[in-house]
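*Asks:* curious how this folds, go ahead:
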Amino acid sequence: MRKLLTCILITFISIPVFSQVTFQRNGVYDERPAQYAFKNATIVVDAQTVLDNAMIYIKNGVIESVGKDLQVPAGTFVYDLKGKRIYPSLIDIYSDYGLPEVVRPAGGRGFGGQPQLETNKKGAFDWNQAVKPEVDATNDFKVNATKAEEMRKNGFGSAAIHSADGIVRGTSAFVSFGDGRENEVLLKGKASAHYSLDKGTSTQTYPVSAMGSVALLRQTYYDAEWYKKGGSSQERNLSLEAFNAMQALPQIYEANDKLGILRGDKIGKEFGVQYIFKGIGDEYQRLDEIKATNSSLIVPLAFPTAYDVEDPFDAAMVSLTEMKHWEMAPANAGALAKAGINFALTSAGLRNKADFWTNIRKAIEYGLPESKALEAITSTPAKLLKVDNLVGSLKKGMLANFIITSDNIFSKDNVIYENWIQGKRYIISDMNIADIRGVYDLTVGEKTGLKLNITGKADKPEYSIALDSTKFTPKVTRMGDLFTISSKFDKKESNDTRLSGYYDGKSFKGEGVLVDGKQIKWSAIYKEAAKETTKKDSTKAKTPEIGKIVFPFTAFGNEEKPKQETLLIKNATVWTNEKDGIVANTDVLLQNGKIAKVGKNIEAPAGAKTIDGTGKHLTNGIFDEHSHIALLSINEVQSVSAEVRQEDVINSEDINIYRQLAGGVTSSQLLHGSADCIGGQSAIIKLKWGENPNNLLIKGADGFIKFALGENVKNGNNPTPSGRYPQTRMGVEQVYMDEFQRAKEYEKAWKDYNALANKTGVVPPRKDIELDVIVDILNKKRFITCHSYVQSEINMLMKVAESYNFNVNTFTHIMEGYKVADKMKAHGVHASTFSDWWAYKMEVKEAIPYNASIMAKVGVTTAINSDDAEMARRLNQEAAKTILYGGTSEEDAWKMVTLNPAKMLHLDNRLGSIKVGKDADVVLWNNNPLSIYARPEKTIIEGTVYFDSEKDELAQQSVAKERNRLMLKMLAEKTTGAATQRPTPRRNQRIECDTIMEMLDSEK
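*Replies:* A predicted model of the protein is given here:
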């Protein structure tokens, strides 16, 4: 009775003063100050401070004091927690709790059918629906009792909530998981600002690509800066006002993977913003690069489940990357902690929030220190959100947000008894319930010799009944100290005997009904403590063994990134691409990433590695002038997309990099596609397998941009009119004329402003990252590579360029170049074409395989390109076709895939030939490189061997071995009854100029 009154009293007085709000009440209510103390507890103030046998005193929902031997005022209810612990309640930094569900539109979001070119949103807001900084989570927040209870049960007391919708997502609210009204549980409005590259529910066509999302975010920053500097006098824009206002908040950016973090950091550095990155749990794959960003992370604990690989056909659909990530994902948090990277953990992504504790314990098992784990769910999120004066630790003046536990919070057997939020008590498990575990002598009527064994957790006991060697598992229902038990007590019994009774603090007593209906008495007298079924291992648990991280994190990745060496290649047939031509029995020394010497009988310097080139051919690396590999997206779909940059979407993990190294390719120009009249800016890279995207870029290279002519840009192959201008080839010309004229006027506006910049009150022009690129073209600082087929349009663009006093740099494809080669030479334009592709669409019907040779003989610098990941692996053979079609010499044919592309991209001072001082990008072939039997034995970039045919054979064996090891591990996981997932089939996608959708990683 006393215990019952105590529970009632605690519940009654735990109504906090926070309930005294402006809302009117119907009836009477208690206004007494809520003050109570918890003594004799182990109090974990924070991850670094633990007080044994201490007290915490709270009043009106706020912590008044924490320590030992505290004196508390009269009238304080004192709660004795002997043997129990108190921790700060957990904080979820990345949640959508209490907000409307984000429902994405069905279909293509304005793409794939009739495009929605302009915003549908009414009012003085941003021009793009995906930019909505005016969204404030406090306006949409509604208490959700069911979800709040779920979070409380898992120990959470508060969360930062935001709407995960759009590229600029607005601001979050910081709320508690209390059950009061919204104005009672809202702890802080506008807690953080949120961004992503996912346009979310926007049905507006732009952007359709990740690079378009990057450009839109960058332009928004510039627009906001202009607005702040005086643009507000020219227009009223509520979105830009909200965007500027939220810059003082913590800036949280959702990245779609570890490379997305690097991509976002690049944006942040451009605008002086230090983002907090929400990752996906693969950050361990690029630790050094992520640490270098100096960013804090928000890390989910949603680990992938094992794949069901029992069927060999299913197993073949699972990539090595997926297998390795399944194994290594639990070690992510531990790796971050070891690397010294600051991070918070989140329950985001978990379908079942109860898995949070299972997974955090798994992360600890895989190397995450408990102290770091505690910080990551308490003090760290509080500091990142700048609410550490309210929550995250247990100190004077902070909110009374804490949990009472039975044990170490990370212990498998720990029980969360209560979660106090804003000083209000929420009972999770009854901490006053008796611990009944033990071994009892059970007597049921006249039946003796029975043993009742009660094991398991104190709050979730497990029951068994034994008679000699026979065991029974009873059904037990418990209500406090009252019990009902149903069980057989003899194998011969057909039905259960039903017992009811109570626990008196030591033993059980009661009455029951036997199978035959006879009423009896029963008892279970305590004999001894419960015996453990398994012996505790006193040794420290070992961290599970997992595979090695490889760079990149895919098949054929290396445990260590390849290193630059001093290499002497002896006695090779060297294709110099210089006036010496092809020279036999020649040595080439590669040193410090450059070609140091070319000649005969070169002595190896100290520390050099000598490679025997006898009977082999040494060339410079192949340069693919037109490629779309290693990109997450190819096209942004609007008439002019000059603002987008391919370098923003480089995927350094693309297996095609390795495959093309195996074909002798060392450099590529990664081009935008041909959906737009003016496409995006190129990325020129070296195929440094294992490096991050930024390290693939050729530093100091001139800027290039993709233009396009013909059927693609006018939607000539679209059976349904798109409504997008232009629809004719004439319209394409007008797009160019209009854009160049606008760029001239834009440049003049900036010149006029700069002349008046010192005068007060002068509003600068709005920086336009699209027109900035066009101005660079006019000023010959950026150069055009143009997708082209038909001679009339080729002539048109040359005339447009000449009318604006610049030249087109390169026509790519240029299938009718043989018709206008003389005009091309006069204009000074280069040609990059296919060897023998034709008739794959109407405007290619007059293409001929003699095209390259004819243009070259007229004097046009001509290259053979791929535009295709598979063709790029055999560009040496594509070059050889010009010998068949047109009688091109071997040396000139080879230049079409080496020196000529380097000239087109203004890199022939560094690349394209074997000459002292140039980059040490060379390939050692087993045969004449123009032979169909030729195969690279070594592909070297800047003195680093990135492909070695002998090591490749070992790597293939290693990949097969690693796949088998991981499959066996997954099969073993399945036998334990763990959940598995079915592999999903992959569609091999051919990536070319007109590919629209986002690219996905793939490996075979």
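
*Asks:* going by C-alpha atoms from here, please, whenever you check contacts or count neighbours.
*Replies:* Noted.

*Asks:* contact partners for Ile86?
*Replies:* Under the criterion of C-alpha atoms under 8 Å, 6 or more residues apart in numbering, the neighbours of Ile86 are 41-44, 402-405.

*Asks:* so which of the residues you listed comes closest to Gly581?
*Replies:* The shortest separation between Gly581 and any of the contacts of Ile86 is 76.5 Å, and it belongs to Val44 (by C-alpha to C-alpha).

*Asks:* quick one: the closest one is in a strand?
*Replies:* Yes - according to DSSP: H, G, I helix; E, B strand; the rest coil, Val44 belongs to a strand.

*Asks:* please give the structure of this sequence too, so both can be compared:
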Amino acid sequence: MSFFCCSCLFGQDYFPKNDGVKTTNTNYTAFTNAKIHVSSGQIINKGTLLIHNGKVISTGTNVSIPKNTKIINIEGKSIYPSFIDMYSDFGIEKPKAQPRSRSQAPQYDASRTGYYWNDHVMPENEALSKFNYDSKTAKALLDAGFGVVNTHIQDGIHRGTGALVALNTKEGNETRILKENSAQYLSFDRSATSRQAYPNSIMGSIALLRQLYNDAAWYKKGLSKTKDLSIEALNRNQDLIQIFEAGSKANALRADKIGDQFGIQYVILGGGDEYERIDEIKNTNAAFILPVNFKDAYDVENSFLTSSLALSDMRAWSQEPTNPKVLADNNISFALTTHTLKSPSEFKGKLMQAIKNGLSKEKALEALTLVPAQLLGQSTAIGTLNNGAYANFLITSGDIFEKKTKLYENWVQGQQHIVTNMNTIDIVGDYEFSVDNTTYKMTVEGDIKKLKSKITSETKTLGSKISYNNDWVQISMTTKDSTSQDFIRIVAHVENDAALKGKATLPNGNEISFSAKKSTKTEDDSEEKDKKDDDSKNSIASISYPNTAYGFKTLPKQETLLFKNATVWTNETDGILENTDVLIKNGKIVKIGKNLSDGKAQIIDATGKHLTAGIIDEHSHIATASVNEGGQNSSAEVSIEDVIDNEDIGIYRNLAGGVTSIQVLHGSATQLVDVRLL
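*Replies:* Here you go, the predicted model:
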């Protein structure tokens, strides 16, 4: 279905405006002499972007500009498509957990009539029914470069449909809503707003999803005598993109297995650990949505915390930033998301970590624009600056994936959002100045809105704060005298060459003239600093299997093995055989005898050693993501096979004790139906 047919909301112009009489600018706007990134694979140098009524009219080097056009010359600056976050809860109030006292009886039945029998399944939910535009969060997202979000209610196992929303701060929801039912969302997590007991484990969630799909197929045949609004919503939206919140590589594989069983190809929200089992992840054939909430460096100077820090945590800290690159290297399609970040303002810093660890800038831009647009079926309307697309674009000082690059403006549907004034002079850099016959050096770092200063005199670092607004700088710094809390306060105007000129107020109240000149660094100096930054980054820990202490460098493979001269305990009528050889191929014993040979076998001298069958543990609960499902009286539908954890350290500990086979069982809370044939 084409974008322009997906909703009738685009043509609505009959809404009353109660914020005063305003005139609408119907002129064209042309941005000239820009480096235009039309898409991740198309760049126009010295180009023109022409927009009108919130849409891109033309991009190129020879654009015909109409007479009624506002021309904005942004020579030396770059234009990019605004970013898209396809996994968001923007504008949706976070679900609040239902309180429950210890004396309260468990809730076994659904609390709703006319809907599915389980409250954690809510396909009928629609994001728009609970959507309220959040101006504060919208500003944070716009400042981070995002122009469109795909939002939904993050509650329950089947969460219903999301909505595609433009972060247009000037207009109402009638123009912001790009698609009212953009995708169906699922997860393994129970609803926070329901107290229904079942399921209370991940294997129960898997069983419930399978039951839901079976019930929906049965209902579709018209066999039900009752009306189920949940199943009707599920069937009605079955052709929408299906987005599954997995949150880990193991859950991604579990979700994909369900999808394969019912002919559904999910788009999977990952957990950032897909790199650990990339071959299995690739075999899902799924597109992924990747969070970039990489771990911060651990404080290893704290001896108490260090003693409790696992090597697997240190490995994750080192390896997680490589995850996007690993997926890109394996031709796995993925989008990036701000999901799990404390604030969208963290996004660029985290993304820069991924780029430093090998993610190409082209792939990064693609994952933020074209890929989410394509997955959502909206690539003609968002994600590029092709003719007819929405005028959603960023104006930057240069390469958007460089740390020093500034984001000036974020235009959404042709509406301007100023992030940083384009005419603001950049004062980041190094300065030298004198106050009261003392020489100081100052380094200014950070974003214009949140600058940091470091001031030194000789070898001593002084306390300091800096603020910058409307071409004026205010600096507060301590004096060299550490025995008193005296301050020098500076107010200075920023000149065109970033020089600072103004007044300094001394601790005694006297005012003196102040000036500071920004040092000019050569390009070689900048390159040397960048190289130093790259050299200082931590080397990446290699993957092991499992990815913990003492893991294997490669996945173990079956080999042809020949054990020579062992004492073999056959556990059969042959009894114990002395000085006997055992040949193993493809995981099985193929021959037992004396003087055996095989040219391809690895020879293992077992002289003086005993070889016996491995121990079989008939009843165990190791290597499971969940064991018990006690959410309802009979839970015979759950399967331990769904939740086997092949990386459980218990497997290796059992192997070390001689155990080679284990029957993994449910816990005692899982109730089975006793069926007997009489």
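
*Asks:* could you get me the TM-score between them?
*Replies:* Aligned and superposed, the two chains score 0.89 in TM-score terms (TM-score structural alignment, normalised by the length of structure 2); 660 aligned residues with a C-alpha RMSD of 3.3 Å.

*Asks:* ok so, going back, how about JSON lines for the contacts of Ile86 of structure 1, with neighbour count and distance to Ala302 of structure 1 added?
*Replies:* Conversion of the contacts of Ile86 of structure 1 to JSON lines gives the following (neighbours: other C-alpha atoms under 10 Å; distance: C-alpha to C-alpha, whole Å):
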{"residue": "Ala41", "neighbour count": "23", "distance to Ala302 of structure 1": "33"}
{"residue": "Thr42", "neighbour count": "23", "distance to Ala302 of structure 1": "31"}
{"residue": "Ile43", "neighbour count": "26", "distance to Ala302 of structure 1": "29"}
{"residue": "Val44", "neighbour count": "21", "distance to Ala302 of structure 1": "27"}
{"residue": "Phe402", "neighbour count": "29", "distance to Ala302 of structure 1": "25"}
{"residue": "Ile403", "neighbour count": "28", "distance to Ala302 of structure 1": "23"}
{"residue": "Ile404", "neighbour count": "28", "distance to Ala302 of structure 1": "26"}
{"residue": "Thr405", "neighbour count": "24", "distance to Ala302 of structure 1": "24"}
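
*Asks:* from these, which is closest to Ile582 of structure 1?
*Replies:* Distance to Ile582 of structure 1, by C-alpha to C-alpha, is smallest for Val44 among the contacts of Ile86 of structure 1, at 75.7 Å.

*Asks:* residue in structure 2 matching that closest one?
*Replies:* For Val44 of structure 1, the aligned position in structure 2 is His37, judged by TM-score structural alignment.

*Asks:* for the residue lying closest to its match once chain neighbours are set aside, give me its contacts.
*Replies:* Take His37 of structure 2 and drop its neighbours on the chain: the residue closest to it by C-alpha to C-alpha, 6 or more residues apart in numbering is Ile43, 4.5 Å away. When contacts are counted by C-alpha under 8 Å, 6+ apart, Ile43 of structure 2 touches 35-37.

*Asks:* name the SS class of Ile43 of structure 2, please.
*Replies:* strand.

*Asks:* separation between it and Leu49 of structure 2?
*Replies:* Spatial separation of Ile43 of structure 2 from Leu49 of structure 2 under the definition C-alpha to C-alpha, to the nearest Å is 12 Å.

*Asks:* got any residues that touch both of the two?
*Replies:* A shared contact of Ile43 of structure 2 and Leu49, defined by C-alpha under 8 Å, 6+ apart, is any residue touching both; here these are Ile36.

*Asks:* give the aligned equivalent of Ala252 of structure 2 in structure 1.
*Replies:* Here Ala252 of structure 2 is matched to Ile261 in structure 1, going by TM-score structural alignment.

*Asks:* what of Ile268 of structure 2?
*Replies:* Alignment of Ile268 of structure 2 against structure 1 is given by TM-score structural alignment, with Phe277 as its counterpart.

*Asks:* repeat for Ala623 of structure 2
*Replies:* When structure 1 is aligned by TM-score structural alignment, Ala623 of structure 2 is paired with Ala630.

*Asks:* these two touch, right, that match and Asn656?
*Replies:* Yes - at 7.0 Å, Ala630 of structure 1 and Asn656 qualify as touching, with contact defined as C-alpha atoms under 8 Å.

*Asks:* which of those two has more residues huddled nearby?
*Replies:* A side-by-side neighbour count of Ala630 of structure 1 and Asn656, using other C-alpha atoms under 10 Å, places Ala630 first with 25 against 21.

*Asks:* returning to that earlier point: residue contacts, the match of Ala623 of structure 2?
*Replies:* Ala630 of structure 1 sits next to 650-654, 656-657, 670 when contact means C-alpha under 8 Å, 6+ apart.

*Asks:* check the gap between the match of Val44 of structure 1 and Thr369 of structure 2 for me.
*Replies:* 11 Å.

*Asks:* intersection of neighbour lists for the two?
*Replies:* With C-alpha under 8 Å, 6+ apart applied, the overlap between the contact sets of His37 of structure 2 and Thr369 consists of Pro81.

*Asks:* measure the residue nearest to Gln638 of structure 1 when sequence neighbours are not counted to Val735 of structure 1 for me?
*Replies:* On the basis of C-alpha to C-alpha, 6+ apart, the spatially nearest residue to Gln638 of structure 1 that is not a chain neighbour turns out to be Asp676, at 5.8 Å. Distance check for Asp676 of structure 1 against Val735 of structure 1: by C-alpha to C-alpha, it reads 10 Å.

*Asks:* between these two, which contacts overlap?
*Replies:* Taking C-alpha under 8 Å, 6+ apart as the contact definition, Asp676 of structure 1 and Val735 share the neighbouring residues Ser639.

*Asks:* of those two, give the one with the bigger neighbour count.
*Replies:* Neighbours were tallied for Asp676 of structure 1 and for Val735 using other C-alpha under 10 Å; the higher tally belongs to Asp676 (27 against 17).

*Asks:* now for the more buried one: which residues touch it?
*Replies:* With contact taken as C-alpha under 8 Å, 6+ apart, Asp676 of structure 1 is in contact with 635-641, 707-708, 712-713.
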